[in-house]
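Undergrad: Turn this into a structure:
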Amino acid sequence: MKNPVARLLDSGNLVVSDGDHEKNNARDIIWQSFDYPGDTLIAGMKAGIDLVTGLDRYYTSWKSVDDPSTGSFIGRLDPNGFPQFFRSKGYDKWSRTGPWNGRQFSGSPKLNPDGIYTEKFVFNEKEIYYMFDPINSTSANVRLKITPNGDIKHLIWNHQKKIWMVYFTEMVSDCDIYGLCGAAGICNTNNSPRCECLSGFVPKSPEKWKAVDWSSGCVRETELDCGTEVGFLKYTGVKLPDTQHSKYDLKISLEECRRSCLENCNCTAYANADIRNGGSGCILWFNDLMDIKGYTTDGQDIYVRMPASELVFALILMLAFWRRKQKKEGKKLTDTNRFIINRNFACNRTTSETMALNKIETEDWELPLVDLKRIVKATDNFSQDNKIGEGGFGPVYKGKMNDGKEIAVKRLSKNSGQGVDEFRNEVSCIAKLQHRNLVTLLGCCTEKGERILIYEYMTNKSLDSFIFVDQSRNLLDWPKRHHIINGIARGLLYLHQDSKLRIIHRDLKASNILLDHEMNPKISDFGMARRFEGSQTEGNTARIVGTYGYISPEYAIDGVFSVKSDVYSFGVLLTEIVSGKKNRLFSHPNHSLNLIGNAWKCYNEDALSGLVDEAILDSKNQMEVVRVIQTGLLCVQEDPIDRPVMSHVVLMLSSTMKLPHPKKPGFFMERKLRDADCLLSNSNFSSGNQLAITTILPRE
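TA: Now for the predicted structure:
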C-alpha cells in the first residue's frame, strides 16, 4: 500500500484504505476502528468473531473512569458449542449472557425495551456476531459501554443538553455471577436463600450448602441408567445452562430434539434454539447443567432428563399432597372463600367490597389466609397495649402466634381513606417479592369485612423512631447509619430493576423503613406503590399520594411518577439520616430554607459540618459522610433526568469513584410554614388518598 488514506465516517468508524485502489466499499478497507471496540459498542459495530479471518472483536473496560488503559473486564463471544457471550474478570468467567434465542440473550433482560434500535445476531459458517442499529436516521444515538466495574451502560445522546444520558444499566447481581449455585443448581433473585437444587438433585456438600457456599453444586439422588426408562421435567422461564459443551441442530423441531436426547444416554437436557413462532431448532446438553438462573418472563423453557421412577414418585407426592390439602381445607374454603390475589383483579370501593374481597381469582398472587380468630387471639383482641403504631392505612399491632412467632398485624381502619384497591395493591406488589431489605408479608385476612395484613415483626420498629428522637439518635453511630443507607438503596434497586416487575414505591420515608433486631433496614408499606410492566418507565395520575417533604417536583406538580420519583425521596431520606432532622420541620436561625435547601447551601459554602448530626460529628469516616451528602443532593436534583438511577446510587455509595457536582435541588426555596402545615407535620401526616404537595412560597 503506497498511498494510504484515513477517513472518519459519519458512523464513527475510522477506516484506512489504499488510495490508489479505493472504491469506497468494504473490500477496500485495510483497517478499521470498528474491529477494535475498546470499552464501547456503537451502532453498526460488530461484537463477535470472523470465522474466515479469525478476527475476534471483543470489548474491554478501562482501568478506571479516568484511566483508559486496559481494565479487568472483557466482554467476548465464545463460539464453542452454541454461541454465547461471557464477561470475564481477569482470567475468570464472571457472568454469561446465555445463548441468543431469536429475540434476545436468554440470560439477559431485554436490552431495548422502548424499541429505539434494532438488534441482530448473525450466526453462519463465516461469522458470528451481535450488532445493533438505529431504527432510522432520526432515531436517538445509542452506545453501549462497559464500565471499569464490569457493568454495561446503555447511553443515549441528549441533543438538547449535548450530553450522554444513561438509558439502562446491566448490573451483575448475585444470580448473574457465573456458577454461583454450581452444577444442577438454580439461582433465583426472588428467593432466599438464592440457590436451590433442581428437582431430583441434592446438594453435593450439605455442610457447605448450609454455610451458604453453593459452589459445589448438586448431584442426582438417583443416577441415570441407560437401561431404564427416562422422561423429562420441564422448567419454564430460565436462563439456559452454559452451552460451551452443547450440540445443536437449527433445522429440527422440539419433538425431534426430544427424541435425539432420548437416543443418547449421555444427553442431560434439551431446549429450543429459537423461541420465535412457537419454537424451532435444538440445543442438547451432555455435561453438568451449569449457571442456571430462574426467570419469570425473560427466560425460556428447558427439559431436564430424569429417571422415570423419579417422575412417577414426584407425581404421586403432588397428588397425595393435593388430596390432603383438599380434605383438610375444604370446609375452610367453603366458609371463608379463600382470598387469592390476581394482579389483573380490580375493584372499586363500593358497597360490594366484601364480595370483592372474597372473590376467588386465578392464582397469580396466592397468599396464605389466616383465620380472624387466630389474629384476635394473637393480638389479645387488638388490645391498645399491643398497638405499636398507626399510619394512613390504620393501626398496627404486635401479635404472638401459638408457636411463639412474633408478628405485626396491620388492620385497615374503618375511617381510613384507603380501601380494597390499596389493600389489594399492597398484597399484589409485595406478596411474591423476597429481598432482605423488603419487609416480608406472611399472610392476610378478609373475614367479616376485615382487611388485615400480617408481616414479620421488626424488633426495632421504624427508622424515624431513632433519627428524629433525641434519646435514641445517639444509638445510631455512623457505621450503623451507613449500613442502613446501603440496605435501603439495595432494596430500592431490587424494586426498580431486579424484581419481576418494576415497582415504584411512591411513599418512601423514614417511618416506612423498619429495622430488625440487627438494625437491618426493610422497606415497608406498599399501599401506594405502582407496578410498571414491559417497557413502561413512567406513569401519570390525577391523584397525588405520598407524604409531605418527600414528594418529587414533577410528581407534585404534574402527577408524573417514575423510578426517579423514588430516587428523589431517597435523597431526602439520606439527608435526614445524616442530619437527624426532618426535611419539612427543619428550622435555622439565619434562613427559612428546608433541610434540602440547607444541605444545598452548606454544600456550596463548603460548610457541610453544619449539616451533620452531632451524634456522628466525631466519626472517623468524614469522607464517607460527605459522599453520602453529595449522593443525596444528586438524588434530589430538580430535573429528574439529572438524577441517577438506583444502580448508580448503589455504586456511588459503595465505591470511591469521583462524583459529579449536583445541580439545584427541587423544592428547596425559602418558605414559611403555615399553622395548618405544622399541625399536619406534627401529626406525622401521611397523605393516604389525599392531595399532598409541599407548600412553596416565594422569598419574602
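Undergrad: can we go C-alpha only for contacts and neighbour counts from here?
TA: OK.
Undergrad: Tell me where the stretch 351-500 of the chain has helices.
TA: Taking DSSP state H, counting those that start in this stretch as the test, the helices found in the stretch 351-500 of the chain are 353-358, 372-378, 420-430, 464-467, 470-473, 478-493.
Undergrad: what comes into contact with the second one?
TA: Contact with helix 372-378 is made by 381-382, 399-402, 409, 445, 447, as judged by C-alpha atoms under 8 Å, 6 or more residues apart in numbering.
Undergrad: list the buried ones in stretch 652-667?
TA: 652-653, 662-663, 665-667 (16 or more other C-alpha atoms under 10 Å).
Undergrad: Likewise for stretch 534-552?
TA: Counting neighbours by 16+ other C-alpha under 10 Å, stretch 534-552 gives 537, 544-552 as buried.
Undergrad: ok, which stretches of the stretch 601-700 of the chain are helices?
TA: Using DSSP H, counting those that start in this stretch, helices in the stretch 601-700 of the chain cover 622-635, 646-654, 675-682.
Undergrad: Please name whichever of these is nearest to Gln497.
TA: Gln497 lies closest to helix 646-654 among the helices of the stretch 601-700 of the chain, at 8.2 Å (C-alpha to C-alpha).
Undergrad: Check what contacts the closest one and list those residues.
TA: 169, 171, 486, 489-490, 492-493, 496, 567, 627-628, 631, 659.
Undergrad: Just give me the closest of those to Leu441.
TA: Leu492 (17.0 Å).
Undergrad: Can I get the buried part of the contacts of helix 646-654 as one PyMOL selection?
TA: Of the contacts of helix 646-654, the buried ones can be selected in PyMOL as follows, counting by 16+ other C-alpha under 10 Å:
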select buried, resi 169+171+486+489+490+492+493+496+567+627+628+631
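Undergrad: wait, which of the contacts of helix 646-654 is closest to Pro521?
TA: Distance to Pro521, by C-alpha to C-alpha, is smallest for Asn486 among the contacts of helix 646-654, at 8.9 Å.
Undergrad: number of nearby residues for Met318?
TA: If you count neighbours by other C-alpha atoms under 10 Å, Met318 ends up with 11.
Undergrad: and this one, so I can compare the two:
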Amino acid sequence: MSSQDPQESAADWSSGCVRRTSLDCNQDGFLKFTGIKMPDSRNSWYNESMNLEECEKMCLADCNCTAYSNLDVRNGGSGCLLWFGELIDIREFSQNEQDLYVRVAASELDRNRWRKKSVLVAVISAVVATFILSFIAWFSFQRRKIRTGSEVENEDIELPLFDLVTVSTATENFSSANVIGEGGFGPVYKGILQNGPEIAVKRLSKYSGQGVQELKNEIVLISKLQHRNLVKLLGCCLEGDERMLIYEFMPNASLDYFIFDPSRKTSLAWKDRFEIAMGISRGLLYLHQDSRLKIIHRDLKTSNILLDSDMNAKISDFGLAKIFGGDQVEGKTKRVIGTYGYMSPEYAVDGKYSVKSDVFSIGVIILEIVSGRKNRKFHHLEHHHNLLGHAWLLWTEGKVLELIDECLKESFSESQVLRCIQVGLLCVQKLPKDRPTMASVVFWLGNEGLVLPQPKQPGFFIERNSMESSESTDEAYLSNSMSITVLEPR
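TA: Next up is the predicted model:
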C-alpha cells in the first residue's frame, strides 16, 4: 500500500491510502500494522468467541475480507473483528495497542520479507564489521606491545630495538660455545655484530628466577643512566617470546673471575684493585645522588662488577634495582631477593632497603678486594666467623694488615690498604644509621691523611658452628612474614 494526500470529509479518510498491487484472493497474505487507528467499522463483522488464528483463516477464506484484528486486546487478546471492502479512516495513532492485519497481494509480502531481510543483513553486516575492526585494532595493539616488550611502554624505552635475526647471527644462533656467563636472569652470550662491535647478550631463560618485570626494570633504569662506571646498555630484543638485553662487551669478565681464583688473582695488582674499588664507589655515588633518578641497586656483588679492556669497573645487572622518589629514604618488601654475603642485615631479616643497604654491599666488596677471599665462604682455623667477622677481629687486635691477599704483599700501599679496610668496616656496620653515605666513601678513599671515624661491630657478627662454616651453600635469614629468593652469582 502507498499513501497520497489525505482529504478528510466527515471522518472519511478513504483518499489517504491506495493499494500498489491488486488482491489475488488465492495467494494473498496479511501484513501486521501497529500503532494505527482501526478502520471505520461500517463494513465490519465480529465474533466474541473466536481466537486470532481462527479469525485469520475466516478472513483468508473470504475474498472480500480485507483486514482482521482482535475484538478485545485485554489479557492477551480475544474475539475476532473482520473488515470488508475498502479500509476507511486509517491513520497513525501511537496510543493504540491493537494490531491490525491487512490483506495484501503475495508480491507485497515478498517485498516486505525482502525489506526485513535487507535490514537484518545490514544489521548483521554492521555487527560483523564492528567486530572485525575491533579485532584488527586489538591485534595491532598486541603486536605493538610485543614489539615494545609487552609490559614495557614505548615512552619507557630510550634505546634501539634489535631484531631476533641480528642477535641470533651475532651469537652464532646462541651457540653454547659463546656462553660467557650465567646469572639469575639467564645465560649471557658473546656476539659480534656485522658492523664490528662485540656485544654481550643477556637472554631471559624460561627457567629464570627473574622475569619480564626484572627485564623491564633493567631497561627502564639503565636506559636513563649514563656513567663511566656503569655498564652501557646498547639495546634490547623483544620479539615473540624472546627477551634479551644487549650490552657492550666486557673483555675481562667480572671482578669475581679474578679475585677469587688462585691463578688469575695475581694479575690484579694492588693499584688495579684500588682503582676498581674507587670506580665502583663513584658509580654507586652516581646512582644514589648524582643521577636524575635515585637508584638503590639491591644486588651489588663482585659478579655484577664487570671489567673493560683497561680493567675499569662497570656496575651491571639492574634487574632488582628500585627508584626512590622525592624525600623517600627507605623501602620495604616481603619478597627479599638478592645474594647472601652481600645483603645488609635489615634487608635480609626485615626486607628494609635504602642507600645504606648498597653501602653495606660495597663494604663487603672492598674487604673482598683487599683479602681476595669471599665473605660467606671464608674459613679460618681459629674461629668460624665470616670474612667480616674475621676483619673485625683483626681490627680490634691491631693486626688488620693480616687481612691483605698474600699475592699483594710485595706491591701494596700500606696507607691505602689500611684506609680501604677501615672504610670497608665502616660500610658494613650493623646499624644503617652508623654507615657512611657514598659521598663520604668516595671522599675518604680518594684522600690521604684524613682521620676517619672508628668502625663499630659489623652486621652478622655471629660465629658459625663448624658444620655451618664447612657448607658452601648460602645460609637463609628469614622473617615469618617473608618469602625470599637467593640469586647465586655467575
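Undergrad: hmm, back to that, just name the closest of the buried residues of stretch 652-667 of structure 1 to Trp94 of structure 1, please.
TA: Met652 (21.6 Å).
Undergrad: The closest one matches what in structure 2?
TA: The pairwise alignment with structure 2 assigns Met652 of structure 1 to Trp444, based on TM-score structural alignment.
Undergrad: Roughly how far does that match sit from Val423 of structure 2?
TA: Separation of Trp444 of structure 2 from Val423 of structure 2 (C-alpha to C-alpha, to the nearest Å) stands at 7 Å.
Undergrad: Could you do Asp310 of structure 2 as well?
TA: In terms of C-alpha to C-alpha, Asp310 of structure 2 sits 25 Å off from Val423 of structure 2.
Undergrad: Map Gln328 of structure 2 onto structure 1.
TA: The equivalent of Gln328 of structure 2 in structure 1 is Gln536 (alignment by TM-score structural alignment).
Undergrad: May I ask you to confirm that its match belongs to a helix?
TA: No: judged by DSSP: H, G, I helix; E, B strand; the rest coil, Gln536 of structure 1 forms no part of a helix; its state is coil.
Undergrad: Stretch 383-401 of structure 1: end-to-end distance?
TA: From its first residue to its last, stretch 383-401 of structure 1 covers 15 Å (C-alpha to C-alpha).
Undergrad: residues in structure 2 matched by it, start to end?
TA: Mapped onto structure 2 using TM-score structural alignment, stretch 383-401 of structure 1 covers residues 175-193.
Undergrad: chain center to the matching stretch, what's the gap?
TA: 24 Å (C-alpha atoms, centre = their mean, to the nearest Å).
Undergrad: which residue lines up with Lys206 of structure 2 in structure 1?
TA: Under the alignment (TM-score structural alignment), Lys206 of structure 2 maps onto Lys414 of structure 1.
Undergrad: Return the subset of the contacts of helix 372-378 of structure 1 lying in strands.
TA: Among the contacts of helix 372-378 of structure 1, the ones falling in strands (DSSP state E) are 399-400, 409, 445.
Undergrad: quick one: which of these has the most company?
TA: Val409 (29 neighbours).
Undergrad: Check the contact between it and Phe393; I expect there is one.
TA: No: applying C-alpha atoms under 8 Å as the test, Val409 of structure 1 and Phe393 come out as separate, 11.7 Å apart.
Undergrad: need the longest helix for structure 1.
TA: Longest helix of structure 1, by residue count under DSSP state H: helix 308-336.
Undergrad: buried set for that one?
TA: Applying 16+ other C-alpha under 10 Å to helix 308-336 of structure 1 flags 310-311 as buried.
Undergrad: Who are the packing partners of that helix?
TA: With contacts defined as 3 or more C-alpha pairs under 8 Å, 6 or more residues apart in numbering; DSSP states H and E, helix 308-336 of structure 1 has these neighbours: strand 230-239.
Undergrad: how about the next helix-or-strand element following the strand it packs on, which residues of structure 2 does it hit?
TA: Following strand 230-239 of structure 1 in sequence order, the next helix or strand is strand 247-249 (DSSP states H and E). Counting by TM-score structural alignment, strand 247-249 of structure 1 falls onto no part of structure 2.
Undergrad: and strand 247-249 of structure 1, how far from the chain's centre?
TA: With C-alpha atoms, centre = their mean, you get 34 Å for strand 247-249 of structure 1.
Undergrad: Downstream of that strand, the next helix or strand is which one?
TA: Criterion used, DSSP H and E; the element after strand 247-249 of structure 1 is helix 254-262.
Undergrad: what's the angle between that next one and strand 230-239?
TA: Interaxial angle, helix 254-262 of structure 1 versus strand 230-239 (axes from the mean of the first three to the mean of the last three C-alpha atoms, to 10 degrees): 120 degrees.
Undergrad: Leu238 of structure 2 versus the spatially most central residue of structure 2, what's the distance?
TA: Nearest residue to the geometric centre of structure 2 (C-alpha atoms, centre = their mean): Glu151, 3.4 Å. Glu151 of structure 2 sits 11 Å away from Leu238 of structure 2, going by C-alpha to C-alpha.
Undergrad: Where do the strands of the stretch 251-400 of structure 2 begin and end?
TA: Using DSSP state E, counting those that start in this stretch, the strands of the stretch 251-400 of structure 2 run over 294-296, 305-307, 313-315, 322-324, 331-332, 335-338, 352-353.
Undergrad: of all those strands, which lies closest to Gln210 of structure 2?
TA: That would be strand 335-338 among those, by C-alpha to C-alpha, at 9.7 Å.
Undergrad: what's the mean distance for that closest one versus structure 1?
TA: When structure 1 is overlaid, strand 335-338 of structure 2 sits 0.7 Å from its aligned residues on average, using mean C-alpha distance after the TM-score superposition for structure 1.
Undergrad: Identify the residue of structure 1 aligned to Ser263 of structure 2.
TA: Using TM-score structural alignment as the criterion, Ser263 of structure 2 maps onto Gln471 of structure 1.
Undergrad: Give me the neighbour count for its match.
TA: 10.
Undergrad: Would you tell me what the next helix or strand after the longest helix of structure 1 is?
TA: Past helix 308-336 of structure 1, the next helix or strand by DSSP H and E is strand 340-341.
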